[in-house]
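In: sharing a model that was predicted from the sequence below.
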Amino acid sequence: MHCIVPHGRRRAARRQQRGQALIYGMFVVIGALAALFFLFNTGQLSQEKTKLVNTADAVAYSAGVMHARALNFSAYGNRALVANEVLVAQMVSLSSWAQYAETRVQNLPTQFPECLDSSGYSSVWTSGVKYGPDYALMCYAVVQYLGQYIEDVAKEVPDLTEKVVKAVELNKTAIQQAHNLLHAPLYLQSLRAEVMQDVARANYVHDGNVQVEPLGPGIASALTDDWGSFTRKHSGQDRKRMAELARYAAHTDEFTRERKWDSFAVAPACPLTLGRSRVIRGGGTDLVNYDEWIAQDTESWWEAQPRFFRCRYREKPIAYGEQQAHPEGQDQDDSGASLGGARDNPQASNMTSSSHWTGYSGIPNYYDLSQQQLDKSDPALRFSVRLVRARSELRTSDGRSAIKASSDSRINAYKSKVASDVMAAVATSEVYFERPIDQRENLYGKTLSRPRELASLFNPYWRVRLVHSETDVQAQQLLQGASIP
């Protein structure tokens, strides 16, 4: 038997069920909206994190590039200082040589009359037997043809070379002033801060305020800064390395290092002992201590004379010249200088009337790595930065985003949460020393028998790279109460 529900009762039941789906739908919409805000804020925070990390890397790398360029500039400047010292040594050598040439032209005709006969022509054969053929030909050429020309030119050389040394001193002063400015306590730091700020702002154009300031939201502050202790100025007795390098570089020029030759001839007065008369020419340039370049040139005729069945030699000075360059009132003790054997002719050496240039300032002060860094096999300069972005600057629902939630809305339970209301990123750059890879070798100095080139501020091979931030730097971040992406 079928139960038949009256039509009116069915209509009443349908009216009682109406609106239940709406309540369910409201819960679904609220959950979807919360999920939407959650996903939106999560995506925005992820994007902010990536951008903040990339910006921190850019800021740290820019600071590292400045450090590397500063070290390379110092290296090029030190090389320029060495080159200027080499030029001073060469000018001193030329001046001494010119004085030697002038006295030689003046003394040859009177000290060696064999170079002239009564008619004014050289007795080449006679002088060749006595002094040797090479010296006889030279004597003939100087006395007969080149003497006046050589003397006129030689008289001008000392003044010209002194002017060159004065110009060198101006150049050295300019280089030293540039180095002093670069290594001043606050100059590079202030310039670096401006660059860091510009880089940070360039990465956040039209995207909030990122300022490099001592305090406040949105700062990029240095966590480590070893620039001041990485290098130091070497002056006084600490200039040894520069002096040794300048001396070595100057002596790579054979004319500067040693101007020496001999000419031998048979000594008729000593036939039994096979004695030989000879002309000895010596000359060279040396650095005395750290503040004086000295050059000396001498030439003497050592004539063999018999004495008790043996030969003794008697010196007859021919020519001589000397030039010194040192600061005013700081003439050094140069008794230990070898001067290319110039003092092997003692009488000629004593006859030199030394010319002094007092405008020379000596081996310059210079910047190099600190001793602590020089003792390391691979010194490196690390620099860490901390970039901070305030919560109010983030593009989230409770930040700068166009999607907002009312302050009293329960949806704010899903708003972004960052420690201390800031988001921070740490990046570290490292400046290290490495010569570029040689095409013929895997790495310069590690193959064949070539020595490994050590780091210093005399070689401009400083490069920069990003490295992992040290644990202590990250710990410092946590102590400052910032969330690290």
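Out: Yes, it's here.

In: from here on, contacts and neighbour counts on C-alpha atoms
Out: Fine.

In: Ala475 - how many residues pack around it?
Out: Look at Ala475: counted by other CA atoms under 10 Å, it has 10 neighbours.

In: one more: Glu85?
Out: Neighbours of Glu85 under the rule other CA under 10 Å: 28.

In: doesn't it belong to a helix?
Out: Yes: assessed with DSSP: H, G, I helix; E, B strand; the rest coil, Glu85 lies in a helix.

In: so what's it up against?
Out: 246, 250, 363 (CA atoms under 8 Å, 6 or more residues apart in numbering).

In: below is an additional structure, to be compared with the one above:
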Amino acid sequence: MIFTLAFAAATALVVLLLFNSGMLANAKTRLQNAADAGAYSAGVLQARDHNFSAYTNRAMVANQVAVVQLVSLKSYLEDAADTHDRMGGAILSLEELIPTSTTAWDFGKNLPIENVNSVFAAIAPIAVQGLDLLIQAFEKAQEAHHVATALDMVLVADEVVKRNDIDAKVTTGGFTVGKTAFQVKDWSNSTKQHSANDSSSEADRFADVVVNENSTDLFTRNRFSVPVPMWASTVNLCTMLPNYVSSFTFFGFTHAGGSILSEDKKRWLSLDATMGTGFQTCTVWYPCFPSGICYATETTPLIDGNFGLGGSGGGVAGASGDYNESSGYKNNPFSTKLYGGALITPPPMVPGLIRYSITGPGSTLDSSGGLQNYYRDMTDPLGSIPKDQTPEENGGKYTITIEVEHPGAAIRTASKFLPASTIVKLDDGLKSNTMRTLSSSHAYFYRSKTDDLKSFTRNGWHRDDDKAELANLFNPYWQTRLVDRTLAERTLSWAAQ
């Protein structure tokens, strides 16, 4: 009987040990899964905030491009209306007497250019001011989203933990208010608002994206063209002569224009100029000695009206005033220099120089135009290139680690249901009667090639254009992953228990 009782007691201890071990292991697994889900959700918030900044940065760039397009259209249509008005003037109305065919000229003359220009001139200021206000709203949204993310990161992690394990929560002790709080602060400081319109290299970075030839279209940068209205044919008056031999007349317009960002980045400037030129020849015969017949050719130049000065259009979004600059911001594309060549390309350079020096760009579409004040990017976007493009090197240095706890009282071990007077029992021995665990995650930037099989290596990191892209807030390629906890974090958690 003694042997049986001893064996029964040993068997009970083994059963209790297996039961407790199973319950503790199950609780630990659930707690670790809950902690991983909470940490991952915090990392997702990091990535979402960076991607939100990237999308809003792109939206700001797109709206800035839309602003300069509107400024360009204002200048272009004003010049077109001026040209159209001159087509009906006394000097250029000679097309009714000189050529025999004016099909293209008549087509252009019948276009309602002045009406289009009048309507656009009325709505352009409203549109530009609205776009600039929208850009400012994006600036504020970036800042608000970033601050909210930093404040909500631990709260969201705690909510996710509780949804995965109803009895668990993120600890509120020294680890959370210490290590985790400092990590959130470091992550928050890893990006910042940079000025977009001062002389800093960070402002140049934003301006370079806006004026880049991949952002703006050719119409905005360089509008050199030959407008449709023209004539080219024989000459009516010449064919009426009794000794007529041959004749030819040509007249057409040449247009040039372009838009630039000013040197201080606070004005969009646009200028267009159009000049009409041509010629008329008439060849007749006359009797002469000794051949009996000679030929005479007269060539007459035809010049645009308005005292031969042509016409022009201008536009500005930003402070009112004269043009004062012909090239503007140092990194404007070469094709925009001198307003698409309007100041150096004959014949439109004549009205172009008059517009630049005397008339000016006209009334501003928005006195607060130009690049708006801020955009968000990495704190040091122009820093040194990392030696290897690992996730940690490319934006992933800012890990978020949470400590999660589960009360021992909520774990159904043997001591919870056996009476206190039971002789055979086995306590779980949890320190402070609490089970704790750690989990870490981070957001990192990765724009891989489609055939990238080398994971996070410098060779495998480069894009399809063979350039390696560093972490930035212009492209939404931020993602999240769990990472291992450091020994220092484990030690700190153990010490706090």
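Out: Looks like it came in fine. Since this is a predicted model, take the numbers as computed values, not measurements.

In: next, the TM-score between them, please.
Out: Aligned and superposed, the two chains score 0.75 in TM-score terms (TM-score structural alignment, normalised by the length of structure 1); 416 aligned residues with a CA RMSD of 3.7 Å.

In: which of the contacts of Glu85 of structure 1 does structure 2 keep?
Out: With both residues aligned by TM-score structural alignment, their matches' CA atoms under 8 Å, the contacts of those that structure 2 also has are 246, 363.

In: per the alignment, Ala317 of structure 2 corresponds to what in structure 1?
Out: Counting by TM-score structural alignment, Ala317 of structure 2 lines up with Ala325 in structure 1.

In: ok, that match touching Thr358?
Out: Yes: using CA atoms under 8 Å, Ala325 of structure 1 makes contact with Thr358 at a distance of 6.0 Å.

In: who's more crowded, the two?
Out: A side-by-side neighbour count of Ala325 of structure 1 and Thr358, using other CA under 10 Å, places Ala325 first with 27 against 18.

In: count of neighbours near the residue nearest to that one when sequence neighbours are not counted?
Out: The shortest distance from Ala325 of structure 1 to any non-neighbouring residue, by CA to CA, 6 or more residues apart in numbering, is to Trp357 (4.6 Å). Look at Trp357 of structure 1: counted by other CA under 10 Å, it has 20 neighbours.

In: ok, Pro386 of structure 2 next?
Out: Residues lying near Pro386 of structure 2 (other CA under 10 Å) number 12.

In: that one should be in a helix, yeah?
Out: No: per three-state DSSP, Pro386 of structure 2 lies outside any helix segment and is coil.

In: roughly how far does the spatially most central residue of structure 1 sit from Gln480 of structure 1?
Out: When CA atoms, centre = their mean is applied to structure 1, the residue found nearest the centroid is Ala75 (0.9 Å). Going from Ala75 of structure 1 to Gln480 of structure 1 by CA to CA, to the nearest Å gives 38 Å.

In: same check on His7 of structure 1?
Out: Taking CA to CA as the measure, His7 of structure 1 and Gln480 of structure 1 are separated by 75 Å.

In: cool, Asn107 of structure 1 as well?
Out: Per CA to CA, Asn107 of structure 1 is found 85 Å from Gln480 of structure 1.

In: higher neighbour count, those two?
Out: Between Asn107 of structure 1 and Gln480, counting by other CA under 10 Å, Asn107 is the more crowded of the two (15 against 11).

In: the helices in the stretch 301-450 of structure 2, which residues?
Out: 305-308, 337-341, 349-354, 414-417 (DSSP state H, counting those that start in this stretch).

In: and structure 1, by the same measure?
Out: Here structure 1 has its helices, by DSSP state H, at 7-17, 20-111, 124-131, 133-141, 147-182, 187-203, 227-230, 240-251, 254-257, 346-350, 371-374, 471-479.

In: closest one to Asp398 of structure 1 among those?
Out: helix 20-111 (8.8 Å; CA to CA).

In: list the contacts of the corresponding residue of structure 2 for Glu102 of structure 1.
Out: Applying TM-score structural alignment, one finds that Glu102 of structure 1 aligns to Ala81 in structure 2. Applying CA under 8 Å, 6+ apart, we find Ala81 of structure 2 in contact with 113-114, 117.

In: 10 Å - rerun?
Out: By CA atoms under 10 Å, 6 or more residues apart in numbering, the contact set of Ala81 of structure 2 is 87, 112-118, 311-313.

In: buried ones among those?
Out: 87, 113-114, 117, 311-313 (16 or more other CA atoms under 10 Å).

In: distance to Leu487 of structure 2 for these - can I get that in CSV?
Out: CSV is the format used below for those (distance: CA to CA, whole Å):
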residue, distance to Leu487 of structure 2
Met87, 82
Ile113, 74
Glu114, 75
Asn117, 70
Gly311, 75
Ser312, 72
Gly313, 69
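
In: between those, which is nearest Cys288 of structure 2?
Out: Closest approach to Cys288 of structure 2 among these (CA to CA): Met87, at 41.5 Å.

In: and the closest one, how far from Ile303 of structure 2?
Out: From Met87 of structure 2 to Ile303 of structure 2 the distance is 12 Å (CA to CA).

In: may I see the buried residues of the top strand by length along structure 2?
Out: Using DSSP state E, we find that the single longest strand of structure 2 is strand 268-288. Neighbour-count burial for strand 268-288 of structure 2 flags 268-278, 280-284 (criterion: 16+ other CA under 10 Å).

In: kindly report the same for stretch 407-421 of structure 2.
Out: In stretch 407-421 of structure 2, counting by 16+ other CA under 10 Å, buried: 408, 411, 413-415.

In: residues making contact with that stretch?
Out: Contacts to stretch 407-421 of structure 2, defined as CA under 10 Å, 6+ apart, come from residues 15-17, 19-24, 26-28, 167-169, 422, 424-436.

In: please, a ChimeraX command that selects the buried ones among those?
Out: In ChimeraX syntax, the buried subset of these is picked out as below (16+ other CA under 10 Å):
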select :16,17,19,20,23,24,27,28,167,168,169,425,426,428,435,436
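
In: which neighbours do Ala325 and Thr358 of structure 1 share?
Out: With CA under 10 Å, 6+ apart, Ala325 of structure 1 and Thr358 have common neighbours 162, 292, 331.
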